[in-house]
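*Asks:* Just a sequence and a predicted model for now, questions to come.
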Amino acid sequence: MGRLRRVEGQVRGLQRMVDEDTYCIDVLTQISAATKALQAVAVGLLEDHLRHCVVQAAADGNPDAKIKEATAAIARLVRS
């Protein structure tokens, strides 16, 4: 939750920067920081998914669907 709040604060800061006509390069730098922070949230969620949902599906003897789902999520993260 803390990471998401930090991203929210960064995005609100970006809105202020745009409203105040801040130098474009400075805005782009902050966009990059917010993007990286959001990616860190995504990686954390994916790790939790692997540790809990995929492991549980494997323990239940039916991991294929969860592995396919996780693989698709990883592919989306890599493309972004």
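*Replies:* Yep, that arrived.
*Asks:* rest of the way, CA atoms for contacts and neighbours
*Replies:* OK.
*Asks:* From the contact counts, what lies against the helix or strand hosting Lys36?
*Replies:* For Lys36, the element it lies in under DSSP states H and E is helix 24-49. Here helix 24-49 touches helix 2-19, helix 64-79, going by 3 or more C-alpha pairs under 8 Å, 6 or more residues apart in numbering; DSSP states H and E.
*Asks:* number of nearby residues for the closest residue to Arg3 other than its chain neighbours?
*Replies:* Distances taken as C-alpha to C-alpha, 6 or more residues apart in numbering place Val41 nearest to Arg3, at 6.5 Å, with adjacent residues excluded. For Val41, the number of neighbouring residues by other C-alpha atoms under 10 Å comes to 17.
*Asks:* and the comparison structure, right after this:
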Amino acid sequence: MTHTIKDKAKLLGRIRRLKGQAEAVERALEAERGCTDVLMLVASMRGAINGLTAELMEDHIRHHVVDPATEADAGRARGATELIELVRTYLK
């Protein structure tokens, strides 16, 4: 079983929230709301997409590359932890 299947409910919940955010952008455009309002909605979508991407990348690293929690080699564990932190920081 892959990690995306194991976390299926959580990931689908995130996707459904993104879908709702996209619909909010659509409604704002249809209602001819101001640029600032639309840009704020798009920014919130971008943040949600980045959060989903970071979560998927972290899970990928932990399941397919190296899991710092179970890695016996301290150097590899530290490197994996740093990579995960870097991905999270980059996608904020």
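*Replies:* That came through fine. Here the structure is a predicted model, which is why all the values come from computation and not from measurement.
*Asks:* And the TM-score between these chains?
*Replies:* The TM-score (TM-score structural alignment, normalised by the length of the first structure) is 0.67; 63 aligned residues with a C-alpha RMSD of 2.4 Å.
*Asks:* how big's the offset between the helix holding Lys36 of the first structure and the second structure?
*Replies:* With mean C-alpha distance after the TM-score superposition for the first structure, helix 24-49 of the first structure departs from the second structure by a mean of 0.4 Å once superposed.
*Asks:* Quick check, central residue of the first structure?
*Replies:* The structure's the first structure has its C-alpha centroid closest to Ala42; by C-alpha atoms, centre = their mean the separation is 2.7 Å.
*Asks:* Not counting residues beside it along the chain, what's closest to the alignment partner in the first structure of Ile49 of the second structure?
*Replies:* Here Ile49 of the second structure is matched to Leu38 in the first structure, going by TM-score structural alignment. Spatial nearest neighbour of Leu38 of the first structure, excluding adjacent residues (C-alpha to C-alpha, 6+ apart): Val7 at 6.4 Å.
*Asks:* What residues does that neighbour make contact with?
*Replies:* Applying C-alpha atoms under 8 Å, 6 or more residues apart in numbering, we find Val7 of the first structure in contact with Ala34, Ala37, Leu38.
*Asks:* By neighbour count, which of those residues wins?
*Replies:* In terms of neighbours by other C-alpha under 10 Å, the contacts of Val7 of the first structure top out with Ala34 at 20 neighbours.
*Asks:* Switch the helices and strands packed on helix 24-49 of the first structure over to a markdown table; also include distance to Val55 of the first structure.
*Replies:* Shown next, in a markdown table, are those (distance: least, C-alpha to C-alpha, whole Å):
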| stretch | distance to Val55 of the first structure |
| --- | --- |
| helix 2-19 | 25 |
| helix 64-79 | 9 |
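*Asks:* so which of these gets nearest Glu47 of the first structure?
*Replies:* Evaluated over these, closeness to Glu47 of the first structure peaks at helix 64-79, with 9.6 Å, by C-alpha to C-alpha.
*Asks:* All good on my end, thank you.
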